[in-house]
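*Asks:* Only the shape, not the letters, is given here:
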């Protein structure tokens, strides 16, 4: 086992399954920067199905610790989770770096399956908000020229990066539509996160916005990939009418197995709620639907 696995193992004493957590696993080192992940696993030897998870953060931040409650919840229910840090910036273009980081994480998990105690044939991708954007692109467009052969430096760069499913929660799936939505909220370009992330407006490079949109990569060739899409019906940050709903229509038209989970009256930011096992919370409403989808298709 490599040195990157030498991290603290935490126990969840509240659970009879006693899941474990390993913090700070280095999964890739692009340009000398160590990217880390937190790993959650059920008790026992495995191998377990595993979810590579990307937190949200508006392309400005992305702390895997924000997914701790989901890691513990999934581990108590028989699934492992590998929650990753990925490259973000408040001042410069980072696309397509988060997508490449997601692919590198899948490769690391598959290449390290024996050490982690996971099944290399049962890997899925999960993301929230900006994390759902990167995860969707990694799941649908892993072989696209924009992303192919571009994962950051890691010991598993030659490993297959395909996954068995994708689950997204209030994600951005159409970059041009999201940019147009931002114009209403941020008339000054300095306030538009998508322009910072993309390195300019679509008037500078419209093709880049097309390539950066998961909806552009929905095709018959990928329709064996089951997809879960959750969103709040009152989300004013990532408008489901221009994001989740058109994405779902495209997926169905292409023949994907799709599970839609609208959360009535919910806005944004609720996926990181702590009380995900309480049905009255937005995350608590979504949790059993997501769990059933993961167990059925992973």
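*Replies:* Thanks, I have it. Because the structure is predicted, anything quoted here is derived from the model rather than measured.

*Asks:* Only C-alpha atoms from now on, for both contacts and neighbour counts.
*Replies:* Fine.

*Asks:* wouldn't residue 240 be in contact with residue 233 here?
*Replies:* Yes: if you go by C-alpha atoms under 8 Å, residue 240 and residue 233 touch, sitting 6.7 Å apart.

*Asks:* structure B:
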């Protein structure tokens, strides 16, 4: 576990909303997913050729929020990828996945990464989605400055960021061309289904960040089923939803794999192009015993290939 993820776990614990890992894995039996076994030793080797802009204020409504941008050296405009970090809805630190973001920038994408509001400042997912929309507006408004093609825009996130990417992609006003979801949640009332009893209790109890981020503090998910349903990206899918690439580890002990399977099936049912890979032996990104899988050449090349296909002119 790297230092950033250790910090996220520490911040979550200090906030009273700790990130818990189940002692058992939850089953995944989706019939329309592809099982792969990436070689963690086959690592990506990103260059440092992209231009880097760090700490840009992008939201007048919340001046502390910042954005980092990587732009390719070649002439633009380039398709844009907006990266949304995870952090258990407690933290969202834009510096995450630095190596992977540089790798995508090397493939001739502008890659932006943002802080967005979480429970640490009393925010809900609606606030976070406003931040995402504001970031997209900022980037489109400064398209010539950063070499962005405003009509070719993708979102990519992991864990809580995967959930936010899915929610942002199912918002038509964002005009998203493609979405990449690494082990994000969907039906947050059942996010721990299949895990051990203490983990289920921790995810649904009063100290969990999940109901707080969806409903606000002091409100229980069981008392507000309609609001929880509205916060499920699978329930927001339409025929106009953009294509998705979804990846989940079969040994994820934090977000049950059935969560992304639910979204995948909703996309397919609506006629939306969706590909879901299940990583054999894969855990929850950096919060696992197999973090190298998620930055392996096989995984990141699949991401780049998907983004190229969906954002080509």
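*Replies:* Thanks, I have it. Please read all numbers here as calculations on a predicted model, not as lab measurements.

*Asks:* What's the TM-score once they're superposed?
*Replies:* The TM-score (TM-score structural alignment, normalised by the length of the first structure) is 0.80; 260 aligned residues with a C-alpha RMSD of 2.5 Å.

*Asks:* before we move on, the earlier item: show me which of residue 240 and residue 233 of the first structure is the more surrounded one.
*Replies:* residue 240 (23 against 19; other C-alpha atoms under 10 Å).

*Asks:* got a list of what residue 210 of the first structure touches?
*Replies:* 174, 175, 176, 216 (C-alpha atoms under 8 Å, 6 or more residues apart in numbering).

*Asks:* where exactly do the helices run in the second structure?
*Replies:* 3-14, 98-106, 125-141, 143-146, 160-169, 197-204, 209-215, 225-230, 258-269, 297-311 (DSSP state H).

*Asks:* okay, the longest one sits on what stretch of the first structure?
*Replies:* Just to be clear, that refers to helix 125-141 of the second structure. Aligned by TM-score structural alignment, helix 125-141 of the second structure falls on residues 95-111 of the first structure.

*Asks:* Which among the contacts of residue 210 of the first structure count as buried?
*Replies:* 174, 175, 176, 216 (16 or more other C-alpha atoms under 10 Å).

*Asks:* Rebuild these as CSV, extending it with distance to residue 80 of the first structure.
*Replies:* Output for these, formatted as CSV (distance: C-alpha to C-alpha, whole Å):
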residue, distance to residue 80 of the first structure
174, 30
175, 31
176, 34
216, 30
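
*Asks:* Among those, name the ones in strands.
*Replies:* Judged by DSSP state E, the subset of these located in strands is empty.

*Asks:* Go through those and say which is closest to residue 291 of the first structure.
*Replies:* Distance to residue 291 of the first structure across these (C-alpha to C-alpha) is lowest for residue 174, with 26.0 Å.

*Asks:* wait, doesn't the closest one sit right on residue 217?
*Replies:* No: taking contacts as C-alpha under 8 Å, residue 174 of the first structure lies outside contact range of residue 217: 10.5 Å.

*Asks:* can you tell me which residues contact the residue positioned nearest the centre of the first structure?
*Replies:* Nearest residue to the geometric centre of the first structure (C-alpha atoms, centre = their mean): residue 127, 2.4 Å. Residues near residue 127 of the first structure by C-alpha under 8 Å, 6+ apart: 53, 54, 55, 56, 133, 134, 135, 136, 167, 168, 169, 171.

*Asks:* Mind telling me what it corresponds to in the second structure?
*Replies:* Checking TM-score structural alignment: residue 127 of the first structure goes with residue 157.

*Asks:* How about residue 204 of the first structure?
*Replies:* Checking TM-score structural alignment: residue 204 of the first structure goes with residue 223.

*Asks:* ditto for residue 82 of the first structure
*Replies:* Under the alignment (TM-score structural alignment), residue 82 of the first structure pairs with residue 112 in the second structure.

*Asks:* cool, residue 56 of the first structure as well?
*Replies:* Aligning on TM-score structural alignment places residue 56 of the first structure opposite residue 86 in the second structure.
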